[in-house]
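Here is my input; please provide its structure:
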Amino acid sequence: MSAPEVMLQDNAKPLLKGWVLNGQGGARAINFQQLATLELQADEKLWLHWNKEHPSTLAWLKASQSISRFERQLLLEKTTRPRFLTLTEHTLLLFSRVIQPKARADSSELFSVRVRCTEQVVLSFAQPGAVFGDGLKQLFKEKLGPKTTAELLLLLMREATEQIDHAVEALAEFVDQQELRVDQEEKYEPDHQELLQIRRSSANLRRYLAPMKDLFAALAKAQPAWFDKGTRPYWNEISNMLIRCLEELELCKERVGFILDSERRKREQRTGRVMYLLAVVTAFFLPLSFVTGLLGINVGGIPGSDAGHGFLIACLIIAGLAAIQFMILRVLRWL
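Coordinates of the predicted model:
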C-alpha cells in the first residue's frame, strides 16, 4: 500500500490517535471501537485526538453526557482564534495552531487545534492534515511520557511550538542565503515572487503567533487548581519561544525589504551605467557625424574633392575634432 493511500485511510478515521496513560510515563494505544467498553482506572488518564471533520466525531460528542452543547460548538466551529477558556473548576478549553513539521520556508499554513482538558481526559480536535502529538509515541515507548493531563497538555503545546520555531528558523535561513547572494554576486537577481511570498507568510504567522504568545503567558499565570505547579516555568518558556519567533519574523520582513531595495538599486545602477555609456557615445559621435554630413552634403559638391590631399585634410579635421572632444570629456570627467 502506498503512502498516500495510508494517509487517506488515516484521515478517513474519526479517531486519529488514542492513548490511555498509565500514570508512570507509559501508555497503551486504543482505537475507536474500543471506546465503547473502555473503563479508566483511578490512576489512568485518557487522550483522544479526533478528526473534527468526520461525522462520527460529532456523533460521539453528542453522545457524551459530560460535554455540553456550548462546548461542542466551540470545539467544532469553523474558525478559531488562539485563546483559552476555563469553563468550570475542572474543565479547560484551549485553542491554538500547529504547523507542518517539514513545511517549506515560504509556507505559512497553520492548522487550528482545539483541546478540551480535564484532570483525567484530554480531547483534541483538528483537521486530518494537521500533525499533532506525533512525538509522544516514542516517549510512551520509553516510559518517559507525561503522567498527568497537565503534563500531556504541556508536551503537546511545546511540541507544536517547536515545530513552528523550526519553520521560522528555516524561513530565516532562506532569507540569510538570499541576502548573502545579493551581497556577494553582482549579477544575482532574487525571485521577487518568492520573496513576496515570504513576506506574506511572515505576516500570516505573526497574525496567529502573537495571540498564542499571550495565551501561554496567561495560562502560566492563571492555571487551574489541578495543574502541576511545577509546569508554570515551562509555559512561560513556550511563550518566550513564540516571542523569539515573532522577533525573527519581524526581522525577516525587514530583511526581505532590504534585499528587494538592494536588488532594485543594483538594477538602477546597471541601467544608469548603460545610459551613461550611450550618452558618452552619442556626445562623442554626434559632432563627428555633423561634420561628415556637412562636408558631404552641399550644393557645390564636396570641398577639396579636386585637390590631391583633400581627403587627408578632411580626415585630419575630423581627427582633430575628435581629440578636442576627448579632452573636453576628460576635463568634464565623463571619461
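
Please make it C-alpha for all contacts and neighbour counts, starting now.
Fine.

for the stretch 1-150 of the chain, what spans make up the strands?
Remark: strands assigned in the stretch 1-150 of the chain by DSSP state E, counting those that start in this stretch are 15-21, 27-29, 45-51, 83-88, 91-99, 110-117, 121-126.

what's the angle between the third one and strand 110-117?
Meaning strand 45-51. Regarding strand 45-51 and strand 110-117, their directions subtend 150 degrees when assessed with axes from the mean of the first three to the mean of the last three C-alpha atoms, to 10 degrees.

quick check: angle from strand 45-51 to strand 121-126?
With the same axes, to 10 degrees defining the directions, strand 45-51 sits at 20 degrees from strand 121-126.

Strand 45-51 versus strand 15-21: what angle between them?
170 degrees.

which outside residues touch strand 45-51?
Counting by C-alpha atoms under 8 Å, 6 or more residues apart in numbering, strand 45-51 makes contact with 11, 13-23, 40, 57, 120-128, 148-149, all of which sit outside it.

Buried ones only from these, please, as a PyMOL command.
With 16 or more other C-alpha atoms under 10 Å as the criterion, this PyMOL line picks the buried residues out of those:
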select buried, resi 11+13+14+15+16+17+18+19+20+21+22+23+57+120+121+122+123+124+125+126+127+128+148+149
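
helices or strands up against the longest helix seen in the chain?
For the chain, the helix with the greatest residue count under DSSP state H is helix 232-296. Using 3 or more C-alpha pairs under 8 Å, 6 or more residues apart in numbering; DSSP states H and E as the contact test, the elements touching helix 232-296 are helix 149-184, helix 192-221, helix 310-331.

I have a second one here; can you model it like the first so I can compare?
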Amino acid sequence: MDFIIDAWDFSQQPATRVQSLEGKPQAGCWYHLQRDTEGLDDWLKQAEIPEPLIDAMIEEDTRPRFQRLKDGFVLLLRGVNLNEGAAPEDMLSLRILSYKGTIFTFRKRPFKAISHIRQSLEKQDGPDNLNDFLVHLVEQLNLRIEDVIDSVEIKIEQMELEGFNKTAEQQSVLSTLHRRLLRLNRFVRPQLAALDKFTTESERWTDNELHQWLLNERDTTQRLLEQIDLMLEQLWMQRELLQQAVAEKMNRNTYWLSVIAGVFLPLSFLTGVFGINIGGMPGVENENAFEIFAWALVGIAIVEFLLLRRLRFW
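Model prediction:
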C-alpha cells in the first residue's frame, strides 16, 4: 500500500510501528497517508469511512477548520513549507481525521512537524497516546510557524537599523516580507478559529492536563497572529518612511538641477547672443576678444555662486 507513509499503534506503551498494513485500519492507531496516491479512497471506503469525509480529506484546496462528528472529528490545519527550494509562506495542508478511535493524517508534501514526531516515536520518546499525539502535532506546527515569523521580525529590525540608503533594494525586500506575512495571515487566522473550536470540544474526551496543553497551543497561535498583525503594521510604516526618503532624494536632486540651470541660464544667454554670426558684433576685430569674453563668463558664474550662497539656496 504505497499510500501509507507510516503507521503507529498507540494501544500499547511505548507506541510501536504497525507491522501489518493489510486489511482495515486498527483502532488506537495513527496512519499517515499520501493523499494523492491511487487506491487511497478505496482503502478508506473499506474502512467504512463516509464518502463526504473521504472527499474532504483528498480534495485539493482547503482552509483550516474543525468539524465535530458523531464518531470523531475533522481538523484541517496548515503548516509552513520548509521543504528544500520552497517558500515557507506557501503553507502546506495537513488533514486530520479521527474516526472510531483511529487517527488518519493526510499530506501531499512532507511536513517537518510530522517527521519530528516520527523520529521521536522511533526513539521511544514520542507521544504516549493519540490525544497526546494531537497535542504534539499542533505544538510542532506552531514552532515552525514561529521560526518563520521570527526570521521576518529579524529582517524588519535590520532594515530599521540600516536606514534608507539603498531604496531600490529595500523596496524589494519590503515587498517580499509583506507578501510572506500576508500569506501567513491568510491561513493562521482561520487556523486560530479551528484550534479554538477543537480545544473547546477536546475538553469532553481528553484529560485536564492535555486540555491545558491544547489551551496553551491555542494561545500560542493567538500570539503568532497578533505578531503577524504587528509586523504588517511595521512594514506599512517602513514603506511610508521609504517612500518619504525616495521623495526627499528626488526633491533634493531636482533642487540641485534647478540651481545648476539657474547658474548656466545667463551664461547660455550670453554665449547665444555672441554666437550670432552677423555684422556689428563687438570684438570681431580684436584678437583678445574671446579671452576677455571667457573671463567675463567666469566672473559672472562666480558672482552668481556668491549671490546664491548669500541667499542660502543650500
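
Please produce JSON lines containing the helices and strands packed on helix 232-296 of the first structure, extended by distance to Asp106 of the first structure.
Compiled in JSON lines, those are given as follows (distance: least, C-alpha to C-alpha, whole Å):
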{"stretch": "helix 149-184", "distance to Asp106 of the first structure": "6"}
{"stretch": "helix 192-221", "distance to Asp106 of the first structure": "5"}
{"stretch": "helix 310-331", "distance to Asp106 of the first structure": "51"}
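
Arg255 of the first structure: which of these is closest?
Set against Arg255 of the first structure and scored by C-alpha to C-alpha, these come closest in helix 149-184, at 7.4 Å.

Identify the residues contacting Ile228 of the second structure.
Neighbour list for Ile228 of the second structure: 149, 181, 184-185 [criterion: C-alpha under 8 Å, 6+ apart].

repeat that for 7 Å
Shown here is Ile228 of the second structure, whose contacts under the criterion C-alpha atoms under 7 Å, 6 or more residues apart in numbering are 181, 185.

how close does the aligned partner of it in the first structure get to His192 of the first structure?
Taking TM-score structural alignment, the alignment pairs Ile228 of the second structure with Leu249 from the first structure. Taken as C-alpha to C-alpha, to the nearest Å, the spacing of Leu249 of the first structure relative to His192 of the first structure amounts to 18 Å.

same question, Thr86 of the first structure
Spatial separation of Thr86 of the first structure from His192 of the first structure under the definition C-alpha to C-alpha is 46 Å.

next one: Gly230 of the first structure
According to C-alpha to C-alpha, Gly230 of the first structure and His192 of the first structure sit 48 Å apart.

Between the two, point out the one with more neighbours.
Each of Gly230 of the first structure and His192 has its neighbours counted (other C-alpha atoms under 10 Å); His192 has more, 13 against 9.

Quick one: map Leu53 of the second structure onto the first structure.
Here Leu53 of the second structure is matched to Glu71 in the first structure, going by TM-score structural alignment.

for Ile117 of the second structure, same thing?
Aligned by TM-score structural alignment, Ile117 of the second structure pairs with Leu136 of the first structure.

Now do Ala160 of the first structure: how many residues are near it, please.
Number of residues near Ala160 of the first structure (other C-alpha under 10 Å) recorded here: 24.

right, and it touches Val98 too?
Yes. With contacts defined as C-alpha atoms under 7 Å, Ala160 of the first structure counts as touching Val98 at a distance of 5.4 Å.

okay, how far is it across stretch 79-88 of the first structure, tip to tip?
Its first and final residues considered, stretch 79-88 of the first structure spans 23 Å by C-alpha to C-alpha.

Buried residues, stretch 170-179 of the first structure. List them.
Of all the residues in stretch 170-179 of the first structure, those buried under the rule 16+ other C-alpha under 10 Å are 170-172, 174-175, 178-179.

That one vs the second structure - mean distance after superposition?
Once superposed with the second structure, the aligned residues differ from stretch 170-179 of the first structure by a mean of 3.0 Å; criterion: mean C-alpha distance after the TM-score superposition for the first structure.

Between all of the buried residues of stretch 170-179 of the first structure, which two are separated the most?
Taking every pair in these and measuring C-alpha to C-alpha, the maximum separation is 14.2 Å, between Ala170 and Glu179.

Please name the nearest non-neighbouring residue to Glu153 of the second structure.
Setting aside the residues directly before and after it, Glu153 of the second structure is nearest to Met231 in space (C-alpha to C-alpha, 6 or more residues apart in numbering), at 7.0 Å.

repeat for Pro128 of the first structure
Nearest-residue entry for Pro128 of the first structure: Asn11, 5.1 Å, with adjacent residues in sequence omitted and distances by C-alpha to C-alpha, 6+ apart.

wait, isn't the one you found in contact with Ala126?
No. In terms of C-alpha under 7 Å, Asn11 of the first structure does not count as a neighbour of Ala126; the distance is 10.7 Å.

Which neighbours do the two have in common?
Contacts common to Asn11 of the first structure and Ala126, judged by C-alpha under 7 Å, 6+ apart, are absent.
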